[in-house]
Structures are given as structure tokens and as C-alpha cells.
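1. My questions concern the predicted model and sequence given below.
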Amino acid sequence: MTNTSTPTDAGFAGTLKNIQLNDLIQMCCLSGSSLCMRVNKDDRLGTIFIVDGEIIHADCEGVVGEEAFYQILCWQTGSFESIETSTTPERTIHQNYHFLIMEAARRVDEASLYAEEDFSPGEDSDEDHLRVLIVDDSPMMRKILSSMLTTSGSRIKVVGMAGNGKEAISLIDELSPDLVTLDVNMPVMDGTSTIKHIMIKKPCPVVITSNPGEGSSKAIFNFLELGAVDFMSKPTKSQDILTQQQKILERVRIAATANVGNFHIPRIPKAKDSERFSHPTEGMCHRLIIVVSGPGGHPEQIRLLHDLVPVVTDSMSSVVAILSLPSLFADAFASYLKQRCRCPASPIDKQRSLAVGHCYVGIHGCPLKVKMNAEIPTIGPADAESSAEAFPLDRLLTTAAALFKQRLTVVLLSGAGTGEQEGLRLVHESGGRIILQERVSAMVAKPLDAVVEAGLADMEVRPADLVRAVQESLVQQARTL
């Protein structure tokens, strides 16, 4: 029942042009609003009810519930208005808005693709599709991930879904997927036991999916050291859906190229409490070493930092370690390095002086900047205008090259993406050294291939020889100064 009486100061009236219906619904849900929305398309009419940020009901031409919602969101043009109602209809939609909008977008994409290319889903070939197995104890999360991965044009096929590790092991034997997304905490068999079984019985690329928190960081590092290629956060309703989907697709595609036969568990000697592995000072560093890792690069990075940080003091150097993980992992990884490797490490969460013998931990997607502060080299988060940069690592490399010139060494490990290589080019032109992990030894070599093809790599080195190669680079730098 529509109430047409409107108080004098009930709000604004106006027109929004060129707005997508899914954007408007997403805004209402994120703000926890309640709204009855009437949508018109030519002579077709649909209604969507949102209560306290949840989509509870939709009706369209005699259809109700989820199917009605999808029909309405498939309309690419039309008009809408909010209406007041004195009653709340019975709930016919039980999925969360995140899933509903993603599924609607997938259906729109599919409808457009079939219209343009005149083929049906049954005629599409699976041979050139990436075959993924989703392992998560939440049926809802399995559906959301499946919807995100199988969007039109993704060339990804979800060949199976499992609710625990035991089911996953059985399906891997049966389906031989190209990649597995693996939850951390599950009943029957958890993620830790599952990845051990996968790497022993039937190795394949594994991407860990989790909602990262303070207590889970160390567990994620353990997964990466057990053979997982990468980690990605589960989708959340507090962030833009399409942006999250794009990031997930990117990580899955690059992880699927991993050669898991190159994985080796990092053997780090256990240190006694009284044993000190390095002798850092507060002196100003004269040389800088930047170690960048990406998917598949964590084992090599932990091995390299364990051996490298203690030996850089004599060369008056600092080390910057860049991870391809969410931002909250910087502090966790710094603590992990202290405990696991006994090396002094700090997250780059503020402007910090680059001190001799110290390691500074940053995140691949967070812009960082090297600069002089009162004649002391420092590193810290870049200014606000850098936050929208297409490839944030460039800011770190360009500013480091400008300051340290031939006293800069960059080490690129498995999966270390360098974008359009603007930063690496400046490192090269400034006389700095660029050392690559030998590509045949890397789990994910494709990003390293691009560096070699651009003629920017000074040398490729076996993992066992990386520390020696860096030391020789430091000696060579000292001779040329």
C-alpha cells in the first residue's frame, strides 16, 4: 500500500542520471538503509525491498524472489523511484546482497556474450579454461567465489567444490584441477593438513583464502612455507565488489602458472636465544638492497633474508623486503623475521631512518618513498597523491634510484611483478644492479621473463647463490665509488 502524503521536510527530490542500478543498491546496503524501490523499463515494472541494508524481496511481472531481482538488474536502462509503504512483504530472498549483485552481473555478462557471439553455454569448450577447485566450509562463500571466478570472459571453470580437506583430497584425485583455492579453518580436515596432503600426493598450485586477522598472519606464512603459491582475502561486503573480483581473478591467473615442482621447504636453522645473527647499528646506511617477492616467492625470500641481513652491516647497507600480501601483513612479517630469523625488522608504517643492518618490510600495493631527511636517508609511506598510482612499486624504485644511484641493488624473486618497468629502468639507468632469481628455479617465472625481455636484468642467479651475488654487487659498488 503506497502512502502519498509527504512531510514538508522529508528529504530531497531530484534526478540521478547515468547511474547503474546495482551501484545504487550497493550504496543502500552498505549504509544499512531501508528502501522500497520501484523500477520501470518500457512497459515492464519491478519492485525491490531493502530493509536495514538487506535485500529481502523482489517482484517482477509475476515472478518473485531472487529470479525477480535478477530480471530487474538485467535491465540496462530505465527509471526508478523510491516509494513509501506501510507494510513489509514476506521475505523471499535469503542470499546476502554481495552474492546477489555478483550473480546479477554474471548473468548480464553472459547474456551480452551470447547475444554478440550467438552461442549457448553448452557449446563452449572447456579445453582452454583454467579448472579450479574451491575448498571452503561455508556454502555461501563457495557460491560467491564461484560466481566471481566464472564471470563472462574469465576463461575459468569451477570443476568442483568441497566443504573440508577430506572432500578436497578426494576431488583432487578425481578431477585433477589446475588450481585449488583453500580455506584455512575447516572441520574434519583443516587447511594445514590438506595442503600437506596435496603437496605430497598430487602437487598443484594452491591459493589460500582467508579473512586475515592479527592471529592468522603467522598461519598464512606457514601455509606459504608448506607450498601455497599465494594468499588472497575472502570477498567482504565492506569493499567494492568489482574491484575485489578483479584482484581475485588476477591472483588466481598468475598463481595458476606456478611450477610447484620448483617448491622447496625453506630450511632455516633454529637459533638459540643467546645467539645473535646480526649486529645492526643506528648508523646511516650508504647502500640499499630491495628484495621483491610475489606469488611463489615467500620461501626464497625468507631464506634470502635469513642469510643476507646479518652480512650487510660491513657494507653499511640496509635491506627493504617487499611482499605481495595485504597491508596488515607488514607488521606481522617483521615480527616473524625477528622470531624466525633473529634479524632486526620493522614495518614501513611511518617514516623510518634507514639504519645499517636493519630490514624494513613493505607491501607491494602500498606506495613507498625513499628520501633524505636532515641528511639521513629514510623510507616511509608516499604522499597522498601517490595512492592512485597504477603501479605503486615504481615510486619506491624511482625514489631509491634517484637517491642511491649505483649504490642500489634490486633482487627480484618468484612472481615479482614490475608493471611497465618504469622504476626498474631508472634503477638501470642510474647504475644500480638488478639481480633475478634464476627463472628455471622460480615457481612463478612469467613476471621475471618480462624483465629479461626488456634487457633490464644484470644477472640471473640460482637461489643458493643469491646472497653471494648481492655481496659481490656491494663490493663492486664500493670499488666504483
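-> Received it, and whenever you're ready, just let me know what you need.
2. Could you use CA atoms for every contact and neighbour count after this?
-> OK.
3. check contacts around Ile198.
-> When contacts are counted by C-alpha atoms under 8 Å, 6 or more residues apart in numbering, Ile198 is found next to Ile169, Cys204.
4. Leu179 versus that one, what's the distance?
-> 11 Å (C-alpha to C-alpha, to the nearest Å).
5. same thing with Ala464?
-> Ala464 is 28 Å from Leu179, by C-alpha to C-alpha.
6. These two: which has the busier surroundings?
-> Per other C-alpha atoms under 10 Å, whichever of Ala464 and Leu179 has more neighbours is Leu179, with 25 against 12.
7. Put this next to the previous one:
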Amino acid sequence: MGKNQDSKWKMKKVLIIDDSPLICRILEKAIISFPDFLPVGKAANGVEALNLIEKLEPDLCTLDVNMPAMDGLSLLKKLMVRRPMPVLMVSALTKEGSKTAFEALRYGALDFLTKPGGLWEAGGTFEKVLQDKLRRVSAVDLSAIRFITRKSLKKRPLAEARPARSLIVGLGKEGMYTLLLRLLSFVEEVRAPQVWYLDLPEALVEAFAEYLAAECALPVKALVSGEVLREGFLYLTSTDKWLKLEEDHEGRLIVKKSERPRNVSGEEALDAFILEAVTLLGPRVMVIVGSGRLEKGKLGVAEVQAAGGKVIVLHRKICLYPEGPIFFAEGGRYPEVSLETAGQLLSKWPERGERDVSALKGQA
């Protein structure tokens, strides 16, 4: 086989699903120009898409929401049962922070790109963003792609809401909406409170917290200053906030907002928060690292391990942005685990029948 033929053989085949001929042409023109991607067809609705998927066997697809005959969300449900594949939503309705965007991710999509907007007219910006997103969704392992039913998010018993004496801190950035939705579908219960500290804009984190609160049986809250951390709760917060963890005169863990020091990045809030948790709780701290281009947090995480706490990293192959897991897992110091293994650990930690991370590492 010649070099050109071999290069074409390795290309990822992309099916474009959109009822707008103009959008289809724009996407097709852009994808043709990308190395490693080849547009193989266009579908104007979900019914047509299902037929073309059987015929063309694409590796991934771009998908609109509003379409006749069968809309994008209805197609996602069927697709994830019949033939799971990476899906990038390209729709005016999948604006980051919107309920439709979160629903699309719950139904199995991996990421979204809003249309129309400045990217479409900004001289090559759209093409760069589209190419990056296609590369990322096509690289995610198929085991992380699934339709998450409401039942799977509502099956756990609620723990007593006692003041916390242990803590799970989750770190993440880009790609965490998808990953958290899938992770929670594997969690049976929550004993220690979880604080997911995300390096994302505060308004978007709060919108996601509101969505999860409506969809998940666990009590989910956007973390606010003065909050007393309680068992069984899942808290979301943004690095837009500089939060301090303190202990009151009754021994309760309280989160308080403070001014961010000058010349300090939002990501450095991750280190500061973890270090305060270790100072107060010692080995009763677990850190879980998720998706995102994270470049801070190693100092705090190292202190967790030194104090006898637990540190796990979600496997890079299931993360839309594997830079964070690679950054933390390099050298093999912290184990990379699957979503299912992470769900088991989050459910059982820190008491009753807890197993060591190393015993579960082989399930990654």
C-alpha cells in the first residue's frame, strides 16, 4: 500500500448531521482541510443519519439538535444503544452552560461547539477550534461513551448529613461536565463530602451544579462562603473563588471565601485548598484528578500522599483533555483508574470495607 493510500486509510471518517445545507457545506469544507479526518456523508435528520451510519460506518459524527423527523437528542439515545461513537454537538442550542448542552452530554455526546457565532466569522478561529475538538472526541476511549439514564443517577441511598470529618477533593478543568456525569453513574453512595474544585468560570460551574441537583439523587450544591461541609453532599465550586477551609469551635469544617493574593492564578487555589484540608484532616483526605489542562495542584496532592491520604487519577484515555491526568500520573506516582473503579472508591471511602487503591488498579 502506497504512502498516500496508507494515510487515507488511517483517516477518521466523519458523518455530518444537520438539516442546514449551508452549515453542512461549512463543516464539510473545514473537515476536508484537516489531516486525519475525512467527511464521508451528510444527513439532514436522525432517521437519515441512522441509515447512513449503517452504510458508511463513520468513526465519529457532528450533530445538530433541531432537525425534522428525529432531533439530535433523540438520535443520541438510539445511537448510544445501537452503535456508540464519539459525537461532537454543533448547534446554536448547545451553548456552554445551557441545559440542552448538559442533556446532550448525558445522552452520550462528548463535547459541543456553538453555532452560529463569532467563531464562524473570525478568520480561521472556527476551523482551529473544530479541528481540536474533533481530535479530542475521536481520541476518547469508547468505554467512556454511554447514555446515562436518570435511573443510574438516582439509585444511591442518602447518607446522614452529619458534619464532615473527612473530605474528597476533585480537581478538573475542560471536559469535566462529561466526566462527572459518567462518574456519578458509577457511584452507589457518598460518605465523605466531595468538593469538586473546577478551573472553569463561576457562572458555568453554578449552572452545572443546578443541572446536577435536578438530575441526581445526591444533594448537589454550588459551594458558597460560610458553608458547613456535610457527609453525603457533593459541592461544586470554581477557581474564580479563593476558598479557605477552616475548623470552627465545634470542630466543623467551614468553607469561607477570601481575597485572592496578588499575582496568583486561579489554578493555585487548588493547591491552597488541598494543603488546608491536609492540615486539618491529615490522612482523611482523598484527591481525584479529572480532565483538563491542569498545571497546578501537585504540591497539595503530594502532601495528601505524604500524610497517608489517597490520590487517584482518572485514566487519560477516558478524558477529553488528558493533559491533567498525564501531568499528575507521570512517573507512576499516582494510579490511573477507570470510571467504574473511581466510582467504587468514592462510594466506599473512608470507612467500612475500604480497599487499597492498588487492589483496584488492575481494573483500570
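-> In hand now; what should we look at? In this text the structure is predicted, and so the values were computed from the model without any measurement.
8. Superposed, how do the two chains score by TM?
-> TM-score for the superposed pair, counting by TM-score structural alignment, normalised by the length of structure 2: 0.70. Supporting figures: 333 aligned residues with a C-alpha RMSD of 4.5 Å.
9. Show me what counts as buried in the strand or helix carrying Gln305 of structure 2.
-> Element membership of Gln305 of structure 2, judged by DSSP states H and E, is helix 298-306. Neighbour-count burial for helix 298-306 of structure 2, with 16 or more other C-alpha atoms under 10 Å as criterion, is recorded at Lys298, Gly300, Val301, Ala302, Glu303, Val304, Gln305.
10. picking that back up, return every residue with contacts to both of Ile198 and Leu179 of structure 1.
-> Common neighbours of Ile198 of structure 1 and Leu179 (criterion: C-alpha under 8 Å, 6+ apart): Cys204.
11. which residues in structure 1 form helices?
-> 21-30, 66-73, 97-117, 139-149, 165-175, 191-201, 217-226, 241-255, 298-308, 329-341, 393-404, 422-429, 446-453, 466-480 (DSSP state H).
12. How about the fifth one, which residues are buried there?
-> This means helix 165-175 of structure 1. Under the neighbour-count criterion of 16+ other C-alpha under 10 Å, helix 165-175 of structure 1 has Gly165, Lys166, Ala168, Ile169, Leu171, Ile172 buried.
13. Closest to Gly122 of structure 1 out of those?
-> In terms of C-alpha to C-alpha, no member of the buried residues of helix 165-175 of structure 1 lies closer to Gly122 of structure 1 than Leu171, at 23.2 Å.
14. tell me the contacts of the nearest residue to the closest one once chain neighbours are set aside?
-> Nearest residue to Leu171 of structure 1, sequence neighbours excluded (C-alpha to C-alpha, 6 or more residues apart in numbering): Gly160, at 7.3 Å. Shown in contact with Gly160 of structure 1 (C-alpha under 8 Å, 6+ apart): Val132, Leu133, Ile134, Leu171, Leu175.
15. which pair in the residues you listed spans the largest distance?
-> Using C-alpha to C-alpha, the contacts of Gly160 of structure 1 span at most 12.0 Å, a distance reached by Ile134 and Leu175.
16. separation between the alignment partner in structure 2 of Glu174 of structure 1 and Leu79 of structure 2?
-> Alignment note (TM-score structural alignment): Glu174 of structure 1 maps to Lys55 of structure 2. For Lys55 of structure 2, the distance to Leu79 of structure 2 equals 14 Å [C-alpha to C-alpha].
17. quick one, what contacts Glu276 of structure 2?
-> Counting by C-alpha under 8 Å, 6+ apart, the residues that Glu276 of structure 2 touches are Lys244, Leu245, Glu246.
18. can you list these in JSON lines and add distance to Gly282 of structure 2 and neighbour count?
-> Listed next are these as JSON lines, based on distance: C-alpha to C-alpha, whole Å; neighbours: other C-alpha atoms under 10 Å:
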{"residue": "Lys244", "distance to Gly282 of structure 2": "16", "neighbour count": "19"}
{"residue": "Leu245", "distance to Gly282 of structure 2": "13", "neighbour count": "22"}
{"residue": "Glu246", "distance to Gly282 of structure 2": "14", "neighbour count": "17"}
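19. Would you mind measuring from Arg262 of structure 2 to Thr237 of structure 2?
-> According to C-alpha to C-alpha, Arg262 of structure 2 stands 21 Å off from Thr237 of structure 2.
20. If you count surrounding residues, which of these two has more?
-> Of the pair Arg262 of structure 2 and Thr237, Thr237 is the one with more neighbours under other C-alpha under 10 Å, namely 25 against 6.
21. And the more buried one, how far from Leu179 of structure 2?
-> Separation of Thr237 of structure 2 from Leu179 of structure 2 (C-alpha to C-alpha): 16 Å.
22. what do you get for Leu93 of structure 2?
-> Applying C-alpha to C-alpha to Leu93 of structure 2 and Leu179 of structure 2 gives a distance of 21 Å.
23. what do you get for Val190 of structure 2?
-> For Val190 of structure 2, the distance to Leu179 of structure 2 - C-alpha to C-alpha - is 17 Å.
24. what sits against Val427 of structure 1?
-> By C-alpha under 8 Å, 6+ apart, the contact list for Val427 of structure 1 reads Leu397, Thr398, Ala401, Lys405, Leu408, Arg433, Ile434.
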